[in-house]
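Visitor: Generate coordinates for the sequence data below:
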Amino acid sequence: MSTAAAPGRILNIPNILTLLRIAAIPVLCVLLLSPSREAGFWAAALFAAASVTDWLDGYLARRMGIETVFGKFLDPIADKLIVMAALIMILPYDRVPAWMVLVILGREIIITGLRGIASTEGIVISASVLGKFKTIFQLVAIIGLLLHYDYRWFFGIDHPMLVVNMHNAGMFYLWIATVITIWSGVDYLAKFMKLIAK
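Guide: Below you'll find the model as predicted:
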């Protein structure tokens, strides 16, 4: 077996991508200390790049056959940390309702706790398709909320039909993400209770 494929090797490409995603969090927070358009743009670009690495690290780990316990542990933590950081940092600018942030973060904390309890009992509850949709809508919503301002996406033409208010777009997707967050949380809790009862 090659060194790169050794299951115990921590510093492989997927895990490095995950660590880079965690390293991006303080940079994201520093950018979001300012509510300016420029800071929001670069924060959105950084968040989007981090979101791509979220997909890429999992894909590479499976493709290269180098999935590790360290990676399986760290990857979901990195995802939750960067989402939490982005939402908390824009709270003071009233770009997102506090109750939505509470619901989203509360769900993640509860489900993480339930997974920990289940794992100690040797129970594995597979992720549902709802969780995947929740993540997608959350990421799209946060990018919109970070951009926040009006953007002219068609060659800079200033026409009402060609100008998109990114805050409104972000809130549209955040509402969907919040509904799916509650739905998937209830679904996971039901699965957990059913398996524990057995």
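Visitor: alpha carbons only for contacts and neighbour counts from here, please
Guide: Noted.
Visitor: Could I get the full set of strands for this structure?
Guide: 150-152, 163-165 (DSSP state E).
Visitor: Can I get those strands in JSON lines including mean neighbour count?
Guide: Output for the strands of the chain, formatted as JSON lines (neighbours: other Cα atoms under 10 Å):
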{"stretch": "strand 150-152", "mean neighbour count": "15"}
{"stretch": "strand 163-165", "mean neighbour count": "15"}
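Visitor: Out of the ones you listed, the one nearest Gly106 is which?
Guide: Of all the strands of the chain, strand 163-165 sits nearest to Gly106, with 28.4 Å by Cα to Cα.
Visitor: Mind giving me the packing neighbours of that closest one?
Guide: strand 150-152 (3 or more Cα pairs under 8 Å, 6 or more residues apart in numbering; DSSP states H and E).
Visitor: now the other sequence, so there's something to compare against:
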Amino acid sequence: MNLPNKLTLARVIAVPFFIVLYLLGHIYTATIIFILASATDALDGHIARSRGLVTNFGKIMDPLADKILVISALVILVQLGDVAGWMLIVILAREFIVAGLRTVAAADGIVIAAGFSGKLKTVSQMIAVPLLLLKNWPCKYINIPLDQIMLWICVILTVISGIEYIVKNKEVFLKGGL
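Guide: Predicted coordinates:
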């Protein structure tokens, strides 16, 4: 297994540690784990592309690892009342739609790469979640609800990127009999 794939796998393995630590009240340690795991996303992609180490495992697991990490955090935040449930539903719906679209396309040998808005969505999530986990620290001291602002940006980018995937790949839907 190459280094980018190990980093992707490490991101998935970090999730249970993040969850347990956060729920046990070790908020800062859990948030650091989340941030480090998020950082591996950019790192593994950069290493894979620059060194010619792109694999099918990485193509599948890298976006999946991101979703497992972010969705796990958002589920906890919904459970604790820090994120509205409908926001998580919007995010999950987009992820299921895009995953379904990619699955249908893959059956025809088509690879649907991440679009720019999808990458922005992921980055915004990986900024918003730590702010939400830390209850808007340090911005709460200057009365700027950056955690909520970033959460709204995530939801908006989620919708925009979902629409982008559908519009750019409408032929996949049409081929499927829609």
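Visitor: Quick one, which of the strands of structure 1 gets closest to Ile123 of structure 1.
Guide: strand 163-165 (45.0 Å).
Visitor: Ser128 of structure 1: which of the strands of structure 1 is closest?
Guide: Short answer: strand 163-165, nearest of the strands of structure 1 by Cα to Cα, at 32.1 Å.
Visitor: about what we covered before: figure out which of the strands of structure 1 is closest to Val30 of structure 1.
Guide: strand 150-152 (22.6 Å).
Visitor: Could you double-check that Met171 of structure 1 sits in contact with Leu139?
Guide: No. Counting by Cα atoms under 8 Å, Leu139 is not a contact partner of Met171 of structure 1; they are 11.7 Å apart.
Visitor: May I see the strands of structure 1 organised as a markdown table, with distance to Val69 of structure 1 added?
Guide: Below are these laid out as a markdown table (distance: least, Cα to Cα, whole Å):
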| stretch | distance to Val69 of structure 1 |
| --- | --- |
| strand 150-152 | 42 |
| strand 163-165 | 42 |
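Visitor: contacting residues around Val70 of structure 2?
Guide: Gln125, Met126, Val129 (Cα atoms under 8 Å, 6 or more residues apart in numbering).
Visitor: Out of these, flag the one nearest to Ala84 of structure 2.
Guide: For the contacts of Val70 of structure 2, the nearest to Ala84 of structure 2 is Val129 (13.4 Å; Cα to Cα).
Visitor: counterpart of the closest one in structure 1?
Guide: Structural alignment (TM-score structural alignment) places Val129 of structure 2 against Ile142 in structure 1.
Visitor: Which residue lies closest in space to its match, excluding its sequence neighbours?
Guide: Among residues not flanking Ile142 of structure 1 along the chain, Gly170 sits closest, at 6.3 Å (Cα to Cα, 6 or more residues apart in numbering).
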